[in-house]
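# everything below, folded, please.
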Amino acid sequence: MPIHDVSGRTDDSSDLLFLDIDGVLHPVGMDYSFSSRFFSHLPGLEALLREFESVDVIISSDWRLAESIEQLQRYFSADTRHRIIGATPQIDPNATVLHRRQLEIQAWLDGNGRNDAEWVALDDWPSSFEAGFERLVLTDPKRAFDEDSFQELRSHFLRFAAGR
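Got it, this is the predicted structure:
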């Protein structure tokens, strides 16, 4: 597969993937401790990350509240874990907020001076984004990151690469 990258890129020029975990990297509603399906869709995502080296990952999953970035990086292969560069901030959990994940992503972009970055979110929680939100690749939580969502995410990454 071709590698889509710009030589000499800096961290500030990377494209971004805001990544949920449950319902994306594995189906929801399973016993993670004893299942071979735990993180079963990570290899497909890592294949895309290897193809599109300009994309870095920000964790938007609730897992970011219980595990550090270093702990989350350990789920990824040695050649991709360095591309997990941060996590979105948590908006007050007691506040009633529409489109929570979308707002947390915007807060990360604002806080890191990355409002001009190309980005996409990979998530299974549609109510946490505006209806029809163009930067969202929505997975079915029971199927997780399947072939359809793989191809949709790849099309976003191709668009990022074409814009360079």
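# switch to C-alpha atoms for all contacts and neighbour counts from now on
Noted.
# pretty sure residue 137 is in a helix, no?
No - inclusion of residue 137 in a helix is not indicated when DSSP: H, G, I helix; E, B strand; the rest coil is applied; the result is strand.
# tell me where the protein has helices.
Taking DSSP state H as the criterion, the chain contains helices spanning 42-51, 69-73, 100-111, 147-162.
# let me see the contact set for the residue nearest the centre of the chain.
Nearest to the geometric centre of the chain sits residue 19, at 2.0 Å (C-alpha atoms, centre = their mean). By C-alpha atoms under 8 Å, 6 or more residues apart in numbering, the contact set of residue 19 is 57-61, 121-123.
# again, only this time at 10 Å
Each residue near residue 19 by C-alpha atoms under 10 Å, 6 or more residues apart in numbering is listed here: 25, 57-61, 84, 87-88, 120-124.
# I'd like the structure of this one too, to check against the first:
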Amino acid sequence: MNKLLFLDFDGVLHPTGFAGEDPFSRVGLLEEVLADTALGIVVSSSWRFTHSLEKLQKVLPQGIADLIVGTTGAPIVGKHPRFHEIQCYLRIHGLADWKALDDSYWEFPPHCQELIRCNPNTGIGPREIDNLQRWLSLAS
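Reported below is the predicted structural model:
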């Protein structure tokens, strides 16, 4: 596995305020683009604080769950916390080619090339899928 996708849930796999809508309503878009990839998914969502890895895998479709290789660790407080949590994970596991699907752009440095920013009101959409596909199609 040469590529890692750091995955947020709220604002990505469903709109942040998904009341009245199915949770994970946008996950089918992601599942379709990730079919037959050698990508690993690391859950960077705050859901990792309230759900075990096994539970996270059970709430997602099998096509996504099978790609999950772990979660980022303890929360980091300060400027750009999600970015620093990802960097910590990468230092420990020695991996470098990554992207993050996230709606919390303030948790990343400005102009972070690895961030595929989602609209929190809609979740993942065609623009983010196109960006993800372009990255996946690059030689590893």
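# quick one: TM-score?
TM-score of the superposed chains, computed with TM-score structural alignment, normalised by the length of structure 2, equals 0.93; 140 aligned residues with a C-alpha RMSD of 1.4 Å.
# circling back to that earlier point, can you say which two of the contacts of residue 19 of structure 1 are spatially most distant?
Farthest pair in these (C-alpha to C-alpha) is 84 and 124. Separation: 19.4 Å.
# quick one on the thing from earlier: please identify the residue in structure 2 that aligns with the residue nearest to the centre of structure 1.
Alignment note (TM-score structural alignment): residue 19 of structure 1 maps to residue 7 of structure 2.
# more crowded one of residue 84 and residue 124 of structure 1?
The neighbour comparison of residue 84 of structure 1 against residue 124 (other C-alpha atoms under 10 Å) goes to residue 124, with 25 against 22.
# what does the more buried one align to in structure 2?
Checking TM-score structural alignment: residue 124 of structure 1 goes with residue 103.
# repeat that for residue 91 of structure 1.
Using TM-score structural alignment, the equivalent of residue 91 of structure 1 in structure 2 is residue 75.
# which residues does that match contact?
Residues near residue 75 of structure 2 by C-alpha under 10 Å, 6+ apart: 44, 46, 49, 81-82, 84-85.
# could you do residue 103 of structure 2 as well?
Per C-alpha under 10 Å, 6+ apart, neighbours of residue 103 of structure 2: 8-12, 15-16, 115-124.
# among these, name the buried ones.
8-12, 15-16, 115-120, 122-124 (16 or more other C-alpha atoms under 10 Å).
# give me the nearest residue to residue 82 of structure 2, chain neighbours excluded.
residue 107 (5.1 Å; C-alpha to C-alpha, 6 or more residues apart in numbering).
# what sits against the one you found?
78-85.
# mind redoing it with 7 Å?
80-83 (C-alpha atoms under 7 Å, 6 or more residues apart in numbering).
# of those residues, which is the most crowded?
residue 82 (27 neighbours).
# map it onto structure 1.
Match for residue 82 of structure 2 (TM-score structural alignment): residue 101.
# for residue 133 of structure 1, see how far away its match is.
Here residue 101 of structure 1 is placed at a distance of 12 Å from residue 133 of structure 1 (C-alpha to C-alpha, to the nearest Å).
# roughly how far does residue 50 of structure 1 sit from residue 56 of structure 1?
11 Å.
# more neighbours, the two?
More crowded of residue 50 of structure 1 and residue 56, by other C-alpha under 10 Å: residue 56, with 22 against 16.
# the more buried one matches what in structure 2?
Match for residue 56 of structure 1 (TM-score structural alignment): residue 40.
# rewinding a little: from the contacts of residue 19 of structure 1, which land in strands?
Counted as lying in strands by DSSP state E, out of the contacts of residue 19 of structure 1, are 57-59, 84, 87, 120-123.
# just the buried residues out of the residues you listed, in PyMOL syntax.
Buried residues within those, by 16+ other C-alpha under 10 Å, are selected in PyMOL with:
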select buried, resi 57+58+59+84+87+120+121+122+123
